[in-house]
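Novice: please find the sequence and the predicted model below.
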Amino acid sequence: MLFHLALTRLIRHGHLTVTFPDGTVREYRGGPGPRAAMRITTRRALRGMTFNPALALGEGYMAGEIRPEGCSIFALLELLVLNMMEGGTHPAERVMELLRLFRRRFDQLNPAGRSRRNVAHHYDLNGRLYSLFLDRDRQYSCAYFATGSETLEEAQVAKKRHIAAKLKLDRPDLEVLDIGCGWGGMALTLARDWGARVTGITLSQEQLAVARQRAEEAGLTDRVRFEMMDYRRWATPVDRVVSVGMFEHVGIDHFRRFFSTIRGAMKEDGVALIHAIGRSDGPGSTNPWLAKYIFPGGYSPALSEVLPAIEKAKLWVTDLEVLRLHYAMTIAHWRARFAGNRDAIASLTDERFCRMFEFYLAGAELSFRCMGHMNWQVQLARRVDALPLARDYMLEAERASAPA
């Protein structure tokens, strides 16, 4: 049996028990490590796990044809990821990864129309869904944990403060463009707490409606406006540009266009801050299950793929920070909240959707905890003298804006 042979090669640490569709139970043991078990209930799921496991495991879990036994889906994935990262291999996955690398430019081709459809796939869901596992401000991106003991709300407030300090909002009424503004939390914070005038742009109808409503409720419509707009259409220079958790949807075919747009959107003394997911182990491809069910057209790039595009846009990298475990900690909070509100989420969606999101959140946390994913924040300027010589001003601004 090919899948049996693949698991024999893969499991080098821990103990995996697998129950096959015919009732056969097999044990796969390596050195010391975690324990997990799963049941494969159909031959269809077994074929998928044999020839395209990166896609089939998630699909099988969603369909109830692959079930963890005596453990959570997180524990099962953790065992498999541990062995993958320690050099275990599934022969079919090697072949599939080469195919994904070969076609990734096509998969990440995101012209404006396709970008709108991709955004709608994930963000134009039931509006209440995200409120059931995100923080109160609906920050759907990596939080900032200075000590690791912060609540999710505290860490998301700290993230916004951290980014605002890097934008150097040192005088009132600076004009800010927020690319990929989500539900408006960053834009509203910059206007309310930092005195900026912000335009947020998005491709999500759901997010646009919520952001506009929030601006009305906050009494900030004179300082914040939200528009449905592709970033490539922006043509008005502003003082500051910020983009949080949007660059992952750009696609490698469009990196040069993105940063040339950033340059064109900045006044001569302007500053930009881009916050995105990256990978520490060099260029790769998006997991096929994630690309199919969660983020079509998405890709988290290595910095070696990003910096050349910045250089070609003739922008200065004035600061670069890598946040390592911050997103793993963020997603751990989301997973706990999702589990705590699972019944409410199931009433809005269905059981299959809940299993899809559980698989997504578990896999995402492990990608940051074990598989080399991270977040990067790059500060950009057009002019070499647009910012102070030392970065002390960031820390000073961050401390000055922190709660007493």
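Specialist: Nice, thanks for sending it over.

Novice: all contacts plus neighbour counts: C-alpha atoms, from now on.
Specialist: Fine.

Novice: if you count contacts, what does the longest helix seen in the chain end up packed against?
Specialist: For the chain, the helix with the greatest residue count under DSSP state H is helix 351-369. If you count contacts as 3 or more C-alpha pairs under 8 Å, 6 or more residues apart in numbering; DSSP states H and E, helix 351-369 packs onto helix 53-63, helix 73-85, helix 326-340, helix 342-348.

Novice: okay, now the one to match up with it:
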Amino acid sequence: MSLFDRFAGHLFKRGEMTIILADGEARHYGTPDPAIKPVTIRFIDRGVPAFIARNPHLHAAEAFMEGRLVIEQGDIRDLVDLVRVNGRWEEGRITLRGTFRHLVRDRLRAAIQSVNWATRSKSNVAHHYDLNDRLYDLFLDADRQYSCAYFTGPDVDLDTAQADKKAHIAAKLHLSPGQRVLDIGCGWGGMALYLNRAAGVDVLGITLSEEQLKVARRRAAEAGVSDRVKFELIDYRALEGKFDRIVSVGMFEHVGVPQYETFFAKCRDLLTEDGVMLLHTIGRLGVPGKTDAFTLKYIFPGGYNPALSEIVAASEPARMIVSDVETLRLHYGMTLDRWYDRTVAARDAIVALYDERFYRMWTFYLAGARAAFYHGNLCNYQIQYVRNRRTLPITRDYMIDTERRLPR
């Protein structure tokens, strides 16, 4: 029995998987399950099975990107979902390992890339966020919120869920007019502009993406609030001043574990004595781990999604008090479903911007991330911090009351 046969036989237990080899032979794996869509794939050349089996996390993606793995029934979302549902995190079943040599190499790459000094941080950000501006318009909401949305129900549309996310975060910041707010990793400016509009605060947004900076400044000018909502191209480590509130949405994933304590020490230094901080980040359930090889190589070099224990432990030396924690368990999977649908609908436009290979890479990225939130060990954490234990009301009622009043 080949390495791939052993791998596939171990992997596919639930749902139906058909693999058509290069010589036309069809092999069937798994058992029918009405909740799981059947998938059929074809290997274009004889070398694909061994190639994938040596390093499944990376090589399956590359075979799909290069057109060596073709999906004939279903799509890449169905394929990745079928793989992931056979190894749900809650069940503790590991389905994708690869050879020892590739495992060691992937772990070494992850460790090296986690050292995000300032120059590397800027190049890592540019790799992903300085892509063609049109790409993000094609699959994000109108406000370009490129982070987990907040769904109040399963049928809520993307724009509404992203608006609700901003209100959900604003309520946790406990804002008052005239306060000074720092937005670390401000993206295209949507959160900063919303906080100013909803609560009458002054906001400084910082980013390492030159393309995002241009858009954010343009949006502030168009809204007539450039005097109150400002954006700068600066690393958080180089920033000086004091802020009543700090918000960081979808940026902590790029900090790197060796810099966690530096990040929280700097945030404490920037926060006023009675300040409040809200950290919104992708995280991992359970113990610390590593970033998969595909994501490091093609999507987020230097990226890492932390365990809750890593975040809290890193903030303790800075004497940052954890005042509230919320785990969004399914919200990012729901967000990614909508991003994936929009990406597929915009296929021709994305291929025109780049090429077929890029489109396949992007759909694999979205499908893989979606499945990790639905079946794997990923979630989203919202962690509220204070410097002074007396800063906020002693119950959480203020969050709910404020969120209901905030504009969308």
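Specialist: Received, thanks. Note that the structure is a prediction, hence the values are computed from the model and not measured.

Novice: export the helices and strands packed on helix 351-369 of structure 1 to a markdown table and tack on mean neighbour count?
Specialist: Listed next are those as a markdown table, based on neighbours: other C-alpha atoms under 10 Å:
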| stretch | mean neighbour count |
| --- | --- |
| helix 53-63 | 21 |
| helix 73-85 | 19 |
| helix 326-340 | 20 |
| helix 342-348 | 15 |
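
Novice: ok, which of these comes nearest P91 of structure 1?
Specialist: helix 53-63 (10.1 Å; C-alpha to C-alpha).

Novice: what range does the helix or strand following the closest one cover in structure 2?
Specialist: Sequence-wise, the next helix or strand downstream of helix 53-63 of structure 1 (DSSP states H and E) is strand 66-68. Under TM-score structural alignment, the counterpart of strand 66-68 of structure 1 in structure 2 spans residues 69-71.

Novice: that stretch against structure 1, how far on average?
Specialist: Following superposition, stretch 69-71 of structure 2 is found to deviate from structure 1 by 1.0 Å on average (mean C-alpha distance after the TM-score superposition for structure 1).

Novice: buried stuff in that stretch?
Specialist: By neighbour count on 16 or more other C-alpha atoms under 10 Å, the buried set for stretch 69-71 of structure 2 is L69, V70, I71.

Novice: and for L98 of structure 1, the neighbour number?
Specialist: By other C-alpha atoms under 10 Å, the residues close to L98 of structure 1 number 13.

Novice: hang on, the earlier thing: same list, the helices and strands packed on helix 351-369 of structure 1, but as CSV with distance to C370 of structure 1 please.
Specialist: Output for these, formatted as CSV (distance: least, C-alpha to C-alpha, whole Å):
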stretch, distance to C370 of structure 1
helix 53-63, 16
helix 73-85, 7
helix 326-340, 9
helix 342-348, 26
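
Novice: wait, which of those helices is closest to A164 of structure 1?
Specialist: Among those, if distance is taken as C-alpha to C-alpha, the winner is helix 326-340, at 17.8 Å.

Novice: contacts for the closest one next, please.
Specialist: If you take C-alpha atoms under 8 Å, 6 or more residues apart in numbering as the criterion, helix 326-340 of structure 1 is touched by 132-134, 141-145, 148, 152, 345, 358, 361-362, 364-369, 374-375.

Novice: so for S260 of structure 1, what's the nearest residue that isn't a sequence neighbour?
Specialist: A313 (5.1 Å; C-alpha to C-alpha, 6 or more residues apart in numbering).

Novice: G180 of structure 1 now?
Specialist: Counting by C-alpha to C-alpha, 6+ apart, the residue nearest G180 of structure 1 is T202, at 4.9 Å.

Novice: contacting residues around the aligned partner of that neighbour in structure 2?
Specialist: Here T202 of structure 1 is matched to T207 in structure 2, going by TM-score structural alignment. Residues in contact with T207 of structure 2 (C-alpha under 8 Å, 6+ apart) are I184, G185, C186, G187, L213, F231, E232, L233, I234, D235.

Novice: recalculate using a threshold of 6 Å.
Specialist: Applying C-alpha atoms under 6 Å, 6 or more residues apart in numbering to T207 of structure 2 gives the contacts G185, C186, L233.

Novice: in what helix or strand does A313 of structure 2 lie?
Specialist: Counting by DSSP H and E, A313 of structure 2 is part of helix 308-315.
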